[in-house]
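A.B. asks: Here's a sequence, model it:
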Amino acid sequence: MAGAGDGDGRAVPVRGRVVLFPLPFQGHLSPMLQLAGALHARGVAATVLHTDYNAPDPAAHPEFAFVAVPSGAVSAALAAAPGDGIAKIMALNAAIEASGCARDALASVISGSAPPRPACLVIDAALPGAQKAAAELGLPTIVLHTGSAAAFRLFRSYAMLREKGYLPAKESELNRPIKEMPPLRVSDLFDPSKYFNEEMGNKILALSTETTTNSSGAVVNTFEALETPELQSVRDELGATIPVFAIGPLHKLSNNGDRSSLLEQDRSCIEWLDTKEPGSVLYVSFGSVVRVNQDDFTEVAWGLANSGRPFLWVVRPGLVAGSSGKPDLPDGFREAVEDRGKMVDWAPQAEVLAHHAVGGFWTHNGWNSTLESIFEGVLMLSRPSFGDQPVTARYVQETWRTGFLVEGKVERGKIEKAIRRLMEGEEAAEVKERADELKKQMLMCLEDGGSTQQAVDKLVDHILSL
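C.D. replies: From the prediction side, this is the model:
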């Protein structure tokens, strides 16, 4: 690779090199490639290691070098693991360590790279197997946290939560506020004792703590004004030896766009949105992993239909639990919504949220989706499912106040009322004002001299010093 780029197609002299190893799931792969793009724009050449499972398309990212981590053991382990994401992450790490494939691939990159030698390996926080491989080769690691600073802080606080009696969670105390970590409640916590394998649940919590503690730095996909106290708390705990870089929103720091999507996007929805009034459409997507049961799917459908609002709904194959195919819509649903509703398998989400017709986003509150919504000033209707999603949803409603939670049993009447609350009346107008203010703060952090741009510069200097 002769040179990097500045995002406008101009060559930038190579100042250094990094290797990056993302977790092979959409919500983790996209921000890692976006981080690679931000580094590339500042003259840091990037080589991306990847598994055969959910492999990125090198042709979509000609600015990077890609090196496969070929291992039948990894592919077999991921295929054999349950559909649950935690089980797949644990299986992936075990296979990486047992096979030595990451070490071999990394060694080949180090020996085969043009000068300068790679300065470090950037890993997903949930990849200790790759970190151990780098340590064997004497290569420092920097950890990317693809969730919020609030989730980062929370996952490092489980010993305190047990000591204070918040966990294991009692049914009678689910609404109990966690006074040490407002605005969270016990119901927002991942409770390993309720997971089907408690030991595995505890191990997944320890992963990001382990990788960060053994790293030379941590990158968080957030910005200073959004999570000031949470970032300060993490920095206080880690100390000066492990610097924390708030570099977000990553999707606006590179020109990767939707090139990292693992699913084919249906762009007909953009033409459909062009026909709708400004701020009138509710966009509905529960991400690439979340599954809902058949009854909830039916209630969501009729809640959307009965709301009277135009909506764009991502109904991807596998959305309904127990089936890998495309869900069947309820009888009479299409006739009830006619042109008011548009259903697609997958959408170019960042472009959809930026569209003038979109006024609300019913989301699972995956962190990438949340940042994209904040950037566009779009109000959120939150229905979190697992992991850090309940934490993010709580912040959306209680701290940032840019949306509302849909809690409890999914019922069409409740959904209809929630949609109207989000998109109609004085309360919706007040929430929109707060969303617009938060958008301004995010735009400021991305300006020259803004906190995020300064953080990228500091990260590059740190990488070059390793």
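A.B. asks: C-alpha from now on. contacts and neighbour counts both.
C.D. replies: Noted.
A.B. asks: immediately after the lengthiest helix in the chain, which helix or strand?
C.D. replies: Longest among the helix segments of the chain by residue count, using DSSP state H, is helix 425-446. Note on helix 425-446: by DSSP states H and E, the next helix or strand toward the C-terminus is helix 451-465.
A.B. asks: how about this one, so we can line them up?
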Amino acid sequence: MANHGEKRWRLVLTASPLQGHMTPMLHLATFLHSKGFSITIAHSNLNPPDPSSHPGFTFVPLNDMSTVNTDFAGAGQFLKTLNDNCRPYFKEHLVDIMNAQKDAACEKETIVIIHDNLMSFAASVAGDLGLPAIILRTSSASTFPAMKIIPSLIQEGRFPVEDSMLQEIVQELHPLRYKDLPFINLPIQHALEVINMIIPKTPPVAILWNTLEFLEPSALAQIRDHYKVPIFTVGPLHKIIPAPSTSFYEEDTSCISWLDKQAPKSVIYVSLGSIAKVDDKVLTEMAWGLANSNQPFLWVVRPGSVKGFEWIEFLPEGLVHEMKLRGLIVKWAPQKEVLAHNAVGGFWSHCGWNSTLESMFEGVPMVCQPFELDQKINSRYLSCVWKMGLEIVVERKEIEGVIRRVLVGKEGEEMRQRGMEIKEKIRVAISHGGSSNNSLNEVVDFILSL
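C.D. replies: I've put the predicted structure just below:
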């Protein structure tokens, strides 16, 4: 399909070295490669993808970013360093391709850049070289209105706010509260710097969004009105396009055989993602809440995720013994397979967008413990709009009660019913003739028109 007359296309894709960004980009690359496009993945050396899992792709390392801190508190500096370091290598690679094409007598390739919104250097380089650039957005569409309004809130003196106002609704962003806004804890200048990197001033030629039309119609309407370029809703990419595992961590598949022994919809699955770090006191409260709920659980505790400790060695020995009687603690799990398992009745999550889409597709209700950025927005929409989640306060009695409400309470039954309705809508969207399936085919046609 990527050979049209005498034209050929090379797509150069680049994603940030965060699990939630790299995974959908590789899914997209897999789809585009299946349509005949030549694929180059340009990546930093922090959390690099595994070339052996994608033998048809060309992989180009941009720079060694292994010493960069990915902590949320340093998001602005991380993104600036990432973009500054990767830019010259990216430009050099593209110039080499273009020069080789000039010198060669072989058939020329049309080069198209596809980058995620955190890799803003790619758009800048594309502009310098006169190449078309497409953005893949890997967060919820509802994040866009929240980020876009922050500069005006700052001018009006409504951001950041006093603690007493955190629970108030931002009327322009209903149902979001001030506490749900991204960067609420960052200094104003840092917040503006990050927003300027994430929301491009120069529109790309198109935007691909890993979401679905029926999930976020209002936000998508605002996005289309703002950019005036084609917006393709192509989510959830993980279900539309089968691809090898892109996990940065080794998955403990033994948890699946443990789940096989549990009753249907009886297990709470707990995983707070690939980045978040928690205090040992917070994790101890989580442990007591899980133990006291008397419900089966599968708990992922990522090594190094607890500040100052290797793993869970700080938990009292008696508590760990008690937990092992009714649950399983692992270092990492094959999440999509876990969520699809019949034994899982709830997902306690940080509400990253990939995790949210994966849980929605399986109709699994969520317990929401967001940390930063779009996670707080996703949490609010899960609880107030999509009616598939419950927000949680990390205190053992609260945890105990919420787990029971999700697994054995009436609320849990209602959320599972709502989840099955959403799951069916997603199934229709990704099927032949559905909105997401059509959007992906339109993406192919759009690239061929460049």
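A.B. asks: picking that back up, mean per-residue distance, the longest helix of the first structure versus the second structure.
C.D. replies: On superposition with the second structure, the mean distance recorded for helix 425-446 of the first structure (mean Cα distance after the TM-score superposition for the first structure) is 0.9 Å.
A.B. asks: Check which residues of that helix are buried.
C.D. replies: Within helix 425-446 of the first structure, the residues that count as buried by 16 or more other Cα atoms under 10 Å are 428, 431-432, 434-436, 438-439, 441-446.
A.B. asks: What is the corresponding segment of the second structure for that helix?
C.D. replies: Under TM-score structural alignment, the match for helix 425-446 of the first structure in the second structure covers residues 409-430.
A.B. asks: Can you show me the strands along the stretch 151-300 of the second structure?
C.D. replies: Here the stretch 151-300 of the second structure has its strands, by DSSP state E, counting those that start in this stretch, at 206-209, 231-233, 267-271, 297-300.
A.B. asks: export those to CSV and tack on mean neighbour count and distance to residue 92 of the second structure?
C.D. replies: Converted to CSV, the strands of the stretch 151-300 of the second structure look like this (neighbours: other Cα atoms under 10 Å; distance: least, Cα to Cα, whole Å):
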stretch, mean neighbour count, distance to residue 92 of the second structure
strand 206-209, 24, 24
strand 231-233, 23, 30
strand 267-271, 24, 39
strand 297-300, 23, 41
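A.B. asks: For residue 149 of the second structure, give its distance to residue 222 of the second structure.
C.D. replies: 12 Å (Cα to Cα, to the nearest Å).
A.B. asks: Apart from its neighbours in sequence, what residue is nearest residue 406 of the second structure?
C.D. replies: residue 412 (3.9 Å; Cα to Cα, 6 or more residues apart in numbering).
A.B. asks: ok, the one you found touching residue 405?
C.D. replies: Yes - contact status for residue 412 of the second structure versus residue 405: in contact at 5.8 Å, counting by Cα atoms under 8 Å.
A.B. asks: looking at the alignment, what does residue 338 of the first structure pair up with in the second structure?
C.D. replies: When the second structure is aligned by TM-score structural alignment, the residue opposite residue 338 of the first structure is residue 324.
A.B. asks: contacting residues around that match?
C.D. replies: By Cα atoms under 8 Å, 6 or more residues apart in numbering, the contact set of residue 324 of the second structure is empty.
A.B. asks: Tell me the spacing between it and residue 376 of the second structure.
C.D. replies: Counting by Cα to Cα - residue 324 of the second structure and residue 376 of the second structure are separated by 31 Å.
A.B. asks: Likewise for residue 120 of the second structure?
C.D. replies: For residue 120 of the second structure, the distance to residue 376 of the second structure - Cα to Cα - is 23 Å.
A.B. asks: do the same with residue 223 of the second structure
C.D. replies: Counting by Cα to Cα, the gap from residue 223 of the second structure to residue 376 of the second structure is 20 Å.
A.B. asks: neighbour-wise, which of those two wins?
C.D. replies: Ranked by neighbour count (other Cα atoms under 10 Å), residue 223 of the second structure and residue 376 place residue 376 first, with 25 against 18.
A.B. asks: give me the element that one is part of.
C.D. replies: Assigned by DSSP H and E, residue 376 of the second structure falls within helix 374-384.
A.B. asks: and that helix, how far from the first structure on average?
C.D. replies: Averaged out, helix 374-384 of the second structure is 0.3 Å away (mean Cα distance after the TM-score superposition for the first structure).
A.B. asks: Look up the counterpart of that helix in the first structure, residue range please.
C.D. replies: Counting by TM-score structural alignment, helix 374-384 of the second structure corresponds to 388-398 in the first structure.
A.B. asks: Centre of the chain to the matching stretch, how far?
C.D. replies: Centroid separation between stretch 388-398 of the first structure and its chain, computed with Cα atoms, centre = their mean, to the nearest Å, is 13 Å.
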